[in-house]
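Visitor: A predicted structure for the sequence below; I have some questions about it.
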Amino acid sequence: MTAAVSTELRAVPAERENGERRRSNYLAKAYPLWYYLPAGLLFLVFFAIPTFASFFFSLTRWSLFDWEFIGFENFRQFLSEPQLIGSLRNTVVYAFLTSGAKVVLGMGLGLLLTSQIRARGLLRSLVFFPVLVSTIGVGVMFTTMMHPTDGLINTALAVVGIEGPKWLADPQLALISVALVDIWKGVGLATVIYMAGIVAVPAEYYEAARVDGAGAWPTFRSITLPLIRPATFTVITLSLIGGLRSFDLIWAMTSGGPGFASDVIASVVYKQYQAGFYGLSTAGNVVMFLVVMLIVVPLNYFMRKAEVDQ
């Protein structure tokens, strides 16, 4: 009997030790997950909940104090808006125009500013400075500069005998004029991304190309361009998303005018919100979200696939 009691007394500490060991192993495995908790809470509060709320309220006629479920009526009404087709076309044109220009100019400036030129640091600061300036401030400044009669740009052109166009007053030029300002403001960020990609290319590749007698163009085509492809994909994705969602610069410069010539989806949504059609404007936001996803997700998939196959 004494032996049985002694065996039981030895088993109790052993079981307690095994339980503590299992608990310790569980805490050790769960410990890294706690680092995800703050980011997860921020994502839930500021993205997931507002996104699902937007999808829900797009199916309602709502105000600050009341709502009424009406199904897809908001979408039917929004998609039947006469200026929607024009705004959708303007959105796509604006996004691809600004994105393409930022890729080309950003790559060229990135190559220039990573070369051995004088005042390289000053030039880098000048190129990146517009990124730091308020978008509304840039819009107001260029609206004044592009005035058809008293603007600085047309006044300077008149000095050399050139009659300047009506930049923001001409329906054929308004959207392109705003796009040019957007390119000027955003090309600095594209340049920085390209500079980071270019300086990451191993110098041994360029040395081998020089030993083989390769010129500047073959070196760029065969070494630099393929190896900075991730930077190109990043610039395309960021600038395309920004262009599809663009609103503040367009609203500051033209408010969608003249007429509806420079209206984009975001400006149409804002006009509906100004008119008090909150459910309709929420449905428009959902439509804009779907347009961005339908363009960006497949494009991103094919770019990543091309990067893997490289």
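Guide: All right, it came through fine.

Visitor: contacts, neighbours, all on C-alpha from now
Guide: OK.

Visitor: I183 - how many residues pack around it?
Guide: Close neighbours of I183, defined as other C-alpha atoms under 10 Å, add up to 22.

Visitor: what about it, distance to A190?
Guide: Using C-alpha to C-alpha, to the nearest Å, I183 is found at 10 Å from A190.

Visitor: where do the contact lists of these two overlap?
Guide: By C-alpha atoms under 8 Å, 6 or more residues apart in numbering, I183 and A190 have these common neighbours: K102.

Visitor: from G197, how far out is F233?
Guide: Applying C-alpha to C-alpha, the value for F233 to G197 is 11 Å.

Visitor: who has more neighbours, the two?
Guide: Using other C-alpha under 10 Å, the more surrounded residue of F233 and G197 is G197, with 19 against 16.

Visitor: which stretch of helix or strand covers the more buried one?
Guide: For G197, the host element (DSSP states H and E) is helix 174-199.

Visitor: roughly how far is that helix from the heart of the chain?
Guide: Helix 174-199 has its C-alpha centroid displaced from the chain centroid by 12 Å (C-alpha atoms, centre = their mean, to the nearest Å).

Visitor: name the residues of it that come out as buried.
Guide: Buried residues in helix 174-199, defined by neighbour count with 16 or more other C-alpha atoms under 10 Å: 174-179, 181-195, 197-198.

Visitor: so R61, which of the three states?
Guide: Classification of R61 by DSSP: H, G, I helix; E, B strand; the rest coil places it in strand.

Visitor: for it, give me its contacts.
Guide: Neighbour list for R61: W67, E68, F69, I70, N74, Y278, G279, L280 [criterion: C-alpha under 8 Å, 6+ apart].

Visitor: what's near enough to touch P258?
Guide: L168, A169, D170, P171, A174.

Visitor: could those residues go into JSON lines alongside secondary structure and distance to S239?
Guide: Listed next are these as JSON lines, based on DSSP: H, G, I helix; E, B strand; the rest coil; distance: C-alpha to C-alpha, whole Å:
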{"residue": "L168", "secondary structure": "coil", "distance to S239": "23"}
{"residue": "A169", "secondary structure": "coil", "distance to S239": "26"}
{"residue": "D170", "secondary structure": "coil", "distance to S239": "26"}
{"residue": "P171", "secondary structure": "coil", "distance to S239": "24"}
{"residue": "A174", "secondary structure": "helix", "distance to S239": "20"}
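
Visitor: ok, second structure coming up, stack it against the first:
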Amino acid sequence: MSTTAIAAPPRRRRGHRSHYPLWFYLPAGVVYGVLFIAPTIASFYFAFTRWNMTGTEFIGFENFALFFSEPYLFQGLVNTFIYGVLTSGLKVVLGLFLAVFLTSQIIARGYLRSVVFFPTLVSTVGVGITFTVLMDPGDGLINQALAVFGVDGPGWLTDPGLALISVALVDVWKGVGLATLIYIAGVVAIPQEYFEAARVDGATAAQRLRHITLPLMRPATATVIVLSLIGGLRSFDLIWAMTQGGPGFTSDVVASVIFKQYQAGFWGLSSAGNVVLFLIVAAFMIPLYWKLNRKEVDR
């Protein structure tokens, strides 16, 4: 055997890390920068201008002053928060209930999960058009079904007191599947030993839900609250497809007020409205997100 020493490969310097894995982030980073960061920066810029397809004119905070003088802005703000809180609250409650039900020992569990999640995959505009037909006060299938039982169905989308709530219920129907999926993942992640020990100690199903399932699903609850609230505060497409802010301005939200300004040709004004909406959502969600995650850490 040769006693010639084999040269050892050169050692890497301590603390030196390869940048090779970072290149895998590049495609996603480019897409995120082009589709989100660049439009956001452009929106902030155009909010301070009077602009159209031919040019721009810097006018400072004039667009913001005009936006806050919008006569129906306050009602749009109130409707936005009502819509966001209502939809997110129902998604949390119904998503939790459905997740517990769909993780129990029931027949066709996989099929039922698919049925619950399916509306999430359907086009929002398509859902809005479909439910606009179903909720028609005269020929709609919902009121016709109520008439069979002798109930006079209301004007779901024509009654000023019901229009926003009706759209919110459709939003919950469409979005509760995602909340349920998140909760299912949370339930499945709980070690079964906890439930088995609770059964041995004689805990009922309600006690297991209260003392095991709910506390250990707090991260999932925080995720559902944050996602559904952001979606509710920014909601536009479903409301526009079903009511266009009507009847009158009773179901207008901030996003629909902004779109109406854009339709009227006030592009700089609508850009200022988008900036305001962005800041409102950020100011509301960042402290809430921090508080929810702080509670998880404190536990």
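Guide: Everything's here; your move. All of these numbers come straight from a predicted model, not from anything done at the bench.

Visitor: average offset between the helix holding G197 of structure 1 and structure 2?
Guide: With mean C-alpha distance after the TM-score superposition for structure 1, helix 174-199 of structure 1 departs from structure 2 by a mean of 0.5 Å once superposed.

Visitor: against structure 2, where does that helix fall?
Guide: Aligned by TM-score structural alignment, helix 174-199 of structure 1 corresponds to residues 163-188 of structure 2.

Visitor: again, but for stretch 227-235 of structure 1
Guide: Stretch 227-235 of structure 1 maps onto residues 216-224 of structure 2, going by TM-score structural alignment.

Visitor: ok, G242 of structure 1 touching A95?
Guide: Yes - counting by C-alpha atoms under 8 Å, G242 of structure 1 sits close enough to A95 to count as a contact (7.5 Å).

Visitor: the two: who's more crowded?
Guide: Shown here are G242 of structure 1 and A95; by other C-alpha under 10 Å, A95 has more neighbours (20 against 16).

Visitor: what does stretch 190-203 of structure 2 contact?
Guide: R208, I212, T213, L216.

Visitor: tell me where the stretch 51-200 of structure 1 has helices.
Guide: With helices called from DSSP state H, counting those that start in this stretch, the stretch 51-200 of structure 1 shows them at 73-79, 84-113, 120-132, 135-145, 152-159, 174-199.

Visitor: quick check: which of those helices is buried the most?
Guide: Ranked by mean neighbour count, the helices of the stretch 51-200 of structure 1 are led by helix 174-199 with a mean of 22 (mean count of other C-alpha atoms under 10 Å).

Visitor: just give me the neighbour total for A198 of structure 2.
Guide: Using other C-alpha under 10 Å, the number of residues around A198 of structure 2 comes to 17.

Visitor: separation between P82 of structure 1 and W251 of structure 1?
Guide: To W251 of structure 1, P82 of structure 1 is 20 Å away according to C-alpha to C-alpha.

Visitor: those two: which has the busier surroundings?
Guide: W251 (20 against 9).

Visitor: if we can go back for a sec, distance to A3 of structure 1 added to the contacts of R61 of structure 1, as TSV?
Guide: Shown next, in TSV, are those (distance: C-alpha to C-alpha, whole Å):
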residue	distance to A3 of structure 1
W67	76
E68	77
F69	76
I70	79
N74	82
Y278	81
G279	79
L280	82
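
Visitor: out of these, who's the most crowded?
Guide: Neighbours here mean other C-alpha under 10 Å. Within the contacts of R61 of structure 1, the largest count is held by G279, at 27 neighbours.

Visitor: give me the element it is part of.
Guide: For G279 of structure 1, the element it lies in under DSSP H and E is helix 278-309.

Visitor: so stretch 267-277 of structure 2 matches what in structure 1?
Guide: Using TM-score structural alignment, stretch 267-277 of structure 2 lines up with residues 278-288 of structure 1.

Visitor: superposed on structure 2, where does that stretch end up, distance-wise?
Guide: Here the mean offset of stretch 278-288 of structure 1 against structure 2 after fitting is 0.4 Å, by mean C-alpha distance after the TM-score superposition for structure 1.

Visitor: quick one: contacts of that stretch?
Guide: By C-alpha under 8 Å, 6+ apart, the surrounding residues in contact with stretch 278-288 of structure 1 are 54-55, 57-63, 74-75, 77-78, 245, 265-266, 268-270, 272-273.

Visitor: narrow those to just the buried residues.
Guide: Taking 16+ other C-alpha under 10 Å as the criterion, what is buried in the contacts of stretch 278-288 of structure 1 is 54, 57-62, 74-75, 78, 245, 265-266, 268-270, 272-273.

Visitor: wait, I129 of structure 2 sits on M242?
Guide: Yes - here I129 of structure 2 reaches M242: they are 6.4 Å apart, a contact under C-alpha under 8 Å.

Visitor: what comes up buried for whichever strand or helix holds Y206 of structure 1?
Guide: Here Y206 of structure 1 sits within helix 203-211, counting by DSSP H and E. Across helix 203-211 of structure 1, burial judged by 16+ other C-alpha under 10 Å covers Y206, A209.
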